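[1] Coordinates for the following, if possible.
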Amino acid sequence: MQRNGSGVVFLNIFHGDIESFISSKKPNSDDKIRLATLSTGIILPDIFFELMRRDKDIVLFSSYDIYKEYGKRMSEISITEMYYELLDNPNIRKLKRLNARKLYTEIKKAQFESGYPFEIFDDNVNNAHPLKEIGRVKMSNLCTEILQYQQTSIVTDQNEPNEYGLDVSCNLGSIDIHEATKVQDFGQLVDTAMRLLTNVSTMTDIVNVPSVSKANKVMHSVGLGVMNLHGHLVQSGIRYGSEESIEFIDAFMEALNYYSLKASMEIAKEKNETFYRFEESDYASGVYFESYINKGEKELAPEVIKALGATPIITQNMWRQLKSDVLEHGLFHSYRLAIAPTGSISYIRSCTASISPVTERVEVRDYADSRTIYPMPFLTNDNEELYTEAYDVNPYELIDLYAAAQKHVDQGISMTLYVTDQWNTEQLAKAYIYAWTRGIKTVYYVRQRLLTIEECVACQI
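    The predicted structure follows:
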């Protein structure tokens, strides 16, 4: 069994074609530009939000001129750092001026209509990138959780050898949070998961895509994620989006990060091998560990400690020792953590998807000529109120929860925003801007719930 492949294209908001690109997913757009099956995403540098805050125009640049002038593609430079230099450079054509606020409003309109484009907050991604000295992250995958350095291949003429760069293979797996909190040796669980994903990476050889094959061989990238957060919170008597839920995911993801690093260090020690250019990374310099070593240790709420179960609370001394071990032995994996949407596998596992809230307490799904009725895990008459549906969750609390998890994830988290048709573009823009200020790296779909006919009639009356 296999499913059809899907593709996504990301474009910087300062690119000359951005207006047509935004319109390409609208249901009523011209057939000549409409992308019926291809997904779209935009890359938003900090400078865009700064210009929008000041209600200024932005300038769209010629990406060809940037490559001709600097020898780098638009995706390979920091627009935030180079914006004013590009403005002052007479060799870079300025194709158009657009008001930043009006442009972002058009993006919000498109997201209401189609759910697209996805968004990547460029500087949030690259400022936190542990391999920033090696290169920039310039795009993501379809579900926006993969954020890795890629090296462009040089495809030459027929009689000359190609120079293959580095591209991404999604070697993903997810841990059931509820079951993980019951495992007595949490570190062993994570170590086993990391080794299984490592096997996938080292055994995969996609010969038809040499750049992916090469990256698997030298980068050893994996993406260990989690699922069943909402289910576990309900079972623990904690409301999704509450302060206790945020404390829980913060502590749980810190433990997952710690033990995934430890596993990667142990594998590097056993194999006597580190990932490509490890010595240039924030891991090798020790910079990555500083925020953990200098963190303030606070007492967790009793509900949080109970919900963590057997999951260890990671101390400053544990981080100090791990830093020392990594400096001595290195890491085998260039990337370790990424939280995917986990829609289908969550149903198979009787889990709630990813770290997102459920969209319905009881889902009805139709496939071809069959119907599946799926009540959420642990659902009872006594706890149904804790299963707040995604469209009723405070979006700012949802963002705060994702931000707490994102601190510990070296790649990204697939985050969907849930709105109703009572929202307007200003409300949606504010939620996105808040996500940017909280360090969120990417936003996946905007999902909109429409009013029912009955509700509409009631409103009219």
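
[2] going forward, measure contacts between C-alpha atoms and count neighbours the same way
    OK.

[3] The protein: strands as residue ranges?
    Under the criterion DSSP state E, the chain contains strands at 8-12, 39-44, 57-61, 94-99, 118-121, 172-176, 223-227, 362-367, 370-375, 417-420, 442-443, 446-449.

[4] Tabulate the ones you listed (a markdown table), appending distance to Gly343.
    Below are the strands of the chain laid out as a markdown table (distance: least, CA to CA, whole Å):
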| stretch | distance to Gly343 |
| --- | --- |
| strand 8-12 | 19 |
| strand 39-44 | 18 |
| strand 57-61 | 37 |
| strand 94-99 | 38 |
| strand 118-121 | 18 |
| strand 172-176 | 11 |
| strand 223-227 | 9 |
| strand 362-367 | 12 |
| strand 370-375 | 13 |
| strand 417-420 | 15 |
| strand 442-443 | 16 |
| strand 446-449 | 15 |
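
[5] do you know which of those strands lies nearest Ile22?
    When those are compared by CA to CA, strand 39-44 sits nearest Ile22, at 8.1 Å.

[6] Give me the buried positions along that closest one.
    Judged by neighbour count (16 or more other CA atoms under 10 Å), strand 39-44 contains these buried residues: 39-44.

[7] my read: Glu363 touches Pro375, true?
    Yes - with contact defined as CA atoms under 8 Å, Glu363 reaches Pro375; the gap is 6.2 Å.

[8] got the residue ranges for the helices in the stretch 51-200 of the chain?
    Counting by DSSP state H, counting those that start in this stretch, the segments of the stretch 51-200 of the chain that form helices are 63-70, 79-88, 100-114, 122-127, 177-180, 186-203.

[9] Would you mind finding the most buried of those helices?
    helix 122-127 (a mean of 21; mean count of other CA atoms under 10 Å).

[10] how close does Arg365 get to Arg371?
    Noted for Arg365: a distance of 6 Å to Arg371, by CA to CA, to the nearest Å.

[11] Please read the previous query as pertaining to Ile345.
    Ile345 sits 18 Å away from Arg371, taking CA to CA as the criterion.

[12] quick one more, to check against the first:
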Amino acid sequence: FMERVEEDGMWSLMCPHQCEGLHSCHGQEFRELYERYESEGRFVRQVRARDLWSAILDAQIETGTPYLLYKDAANAKSNQKNLGTIQSSNLCTEIIQYTDEHEVAVCNLASICLPKFVISDRGPVGSISPASGKGHFDHEALHKATKIVTRNLNKVIDVNSYPVDGAKTSNRRHRPIGLGVSGLADAFLRLGLPFTSKEAKELNEAIFETIYHAALEASAELAETHGPYDTFDGSPASQGKLQFNLWGFDDDETPSRRRRLAVPKQRYAAPYSEGGYDWESLRQRIKTSGLRNSLLLAPMPTASTSQILGVNECFEPFSSNLYLRRVKAGEFIMANPHLLQDLTERGLWTPDVRNQLMRDGGSVANIECIPKRLKELYKTVWEIKMKDVIDMAADRGKFVDQSQSLNLFIADPTPEKLTAMHFYSWKKGLKTGMYYLRTKPAVNAIQYTVENADQP
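    Down below sits the predicted model:
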């Protein structure tokens, strides 16, 4: 479909009862079957692909949906490809699992709070001033925590209650789990890294390499004790093909390998072992003993858990430096705690600054007294290019064997902007092109501020 849109071709609308099998194939097989049905005239009608594309974009601008997932990418990069064609995802677009008339896919999810692994060079995590960047990321602790979470989720599969037999059958045959993260933006701030800086991009990629390596290692250890999951044979992993191999990368292109060759050493992107992760030894271990779980990573939205932990959602940038917190006592306007700490330390958390922050919808970009360094550090998602957000999704994507709940943000969307963004995501190889499209209202509500008591 994307190719037809790009070349301004026609798209044939077909009835699944008249043109059987399209939903259960992908890639070249889908292309050949689809074009055969077209040549036989079995379509209901034809429309310009760009007209259908325009209708999709109009709906996204008005409602934030429909979600976009790319079927070929999702199937080509799946460790469940030996089971058959994956036909759908879940509500949050991060679960990419096989289903059929006998099996119902199951989400077995847990998220890891990334700011907990930022270590201050001066003491406890809370002592770090975000703008100072006096800290480092503890990949060793993250690796250990990930292995614990992997074992816990694997146990959940065995002890859980299942409402339907199809879910029990699927979960116990394939044993998929989904690890995600919360507070990536908080971790960057604790280290003094602007969200789209080179160092932040390196850390983003390295974090997910660490999680993927640890999850694979734990699953391989479980397989050595309990045996591999039932459908391991024939999977890409059984042939030594890991997720980044399915993206077309080899071991030399992982962050830990680049880290081994890099001079000087990088304190943000370096996985904890000095020589980087030994992917080849792990690959051979998996080929010999198998994996206990078919799938391991599925970064989810964490809308609720991030609130409980007091961090920003999943891997997203902050959408504002001000937000509304509703509790039993009422509604309260809260500030980004990292920004609050930095401004307080500099004597800049004044009524004037608070009022302007409220007037500007949580942006520090136009507050003159705030240093340029802090303005870079506290950019909101509305001030960040979506190209960078998509690039970072692709960077971690080679370690994500399911998919990721990728929201995209455009304050004033147009069909032209959305088309450019979606085609960029598609060509980067993302499985999920977009979860929700977040936009700003055409007319902003009146911004109320609190004036100083001594002002006339």
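
[13] do you know which of the helices of the stretch 51-200 of the first structure lies nearest Asp421 of the first structure?
    Between the helices of the stretch 51-200 of the first structure, helix 100-114 lies closest to Asp421 of the first structure; by CA to CA that is 8.3 Å.

[14] mean shift between the closest one and the second structure?
    On superposition with the second structure, the mean distance recorded for helix 100-114 of the first structure (mean CA distance after the TM-score superposition for the first structure) is 1.0 Å.

[15] Contact partners for the residue nearest to Met265 of the first structure when sequence neighbours are not counted?
    Nearest-residue entry for Met265 of the first structure: Leu331, 4.6 Å, with adjacent residues in sequence omitted and distances by CA to CA, 6 or more residues apart in numbering. Leu331 of the first structure makes contacts with 261, 264-268, 273-275, 278, as judged by CA atoms under 8 Å, 6 or more residues apart in numbering.

[16] With distance to Lys407 of the first structure and neighbour count added, can I get these in TSV?
    Shown next, in TSV, are those (distance: CA to CA, whole Å; neighbours: other CA atoms under 10 Å):
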residue	distance to Lys407 of the first structure	neighbour count
Leu261	14	26
Ser264	19	26
Met265	20	26
Glu266	23	19
Ile267	24	22
Ala268	24	19
Glu273	27	17
Thr274	24	22
Phe275	22	20
Phe278	21	20
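
[17] rewinding a little: looking at Ile345 and Arg371 of the first structure, which is more packed in?
    Ile345 (16 against 10; other CA atoms under 10 Å).

[18] for the first structure, which helix is longest?
    helix 243-271 (DSSP state H).

[19] For burial, what's the neighbour tally of the equivalent of His422 of the second structure over in the first structure?
    Under the alignment (TM-score structural alignment), His422 of the second structure pairs with Tyr432 in the first structure. Residues lying near Tyr432 of the first structure (other CA under 10 Å) number 22.

[20] so what's Tyr432 of the first structure up against?
    Residues counted as contacts of Tyr432 of the first structure (CA under 8 Å, 6+ apart): none.

[21] What's the residue nearest to Met265 of the first structure aligned with over in the second structure?
    Matched to the second structure by TM-score structural alignment, Leu331 of the first structure sits across from Leu291.

[22] same thing with Lys94 of the first structure?
    Here Lys94 of the first structure is matched to Phe43 in the second structure, going by TM-score structural alignment.

[23] Repeat that for Gly241 of the first structure.
    Using TM-score structural alignment, Gly241 of the first structure pairs with Thr196 in the second structure.

[24] Relative to Glu62 of the second structure, how far out is that match?
    Computed as CA to CA, the Thr196 of the second structure to Glu62 of the second structure distance reads 28 Å.

[25] now Ser24 of the second structure
    In terms of CA to CA, Ser24 of the second structure sits 31 Å off from Glu62 of the second structure.

[26] Can you name the residues that contact whichever residue in the first structure pairs up with Asn321 of the second structure?
    Matched to the first structure by TM-score structural alignment, Asn321 of the second structure sits across from Arg361. Arg361 of the first structure is in contact with 375-376, 379, 384, 387, 389, counting by CA under 8 Å, 6+ apart.

[27] Mind doing that once more with 7 Å?
    375-376, 387, 389 (CA atoms under 7 Å, 6 or more residues apart in numbering).

[28] Ser174 of the first structure reaches Leu224, doesn't it?
    Yes - if you go by CA atoms under 7 Å, Ser174 of the first structure and Leu224 touch, sitting 5.6 Å apart.

[29] of these two, who's got more company?
    The neighbour comparison of Ser174 of the first structure against Leu224 (other CA under 10 Å) goes to Leu224, with 24 against 21.

[30] what do we get in the second structure for that one?
    So Leu224 of the first structure corresponds to Leu179, using TM-score structural alignment.

[31] So for its match, what's the nearest residue that isn't a sequence neighbour?
    Counting by CA to CA, 6+ apart, Leu179 of the second structure lies nearest to Leu297, which is 4.5 Å off, once chain neighbours are set aside.

[32] what about the one you found, neighbour count?
    Neighbour count for Leu297 of the second structure, taken as other CA under 10 Å: 29.

[33] List the contacts of it.
    177-180, 212, 400-402.

[34] Tell me the residues of the second structure aligned with stretch 258-267 of the first structure.
    By TM-score structural alignment, stretch 258-267 of the first structure lines up with residues 213-222 in the second structure.
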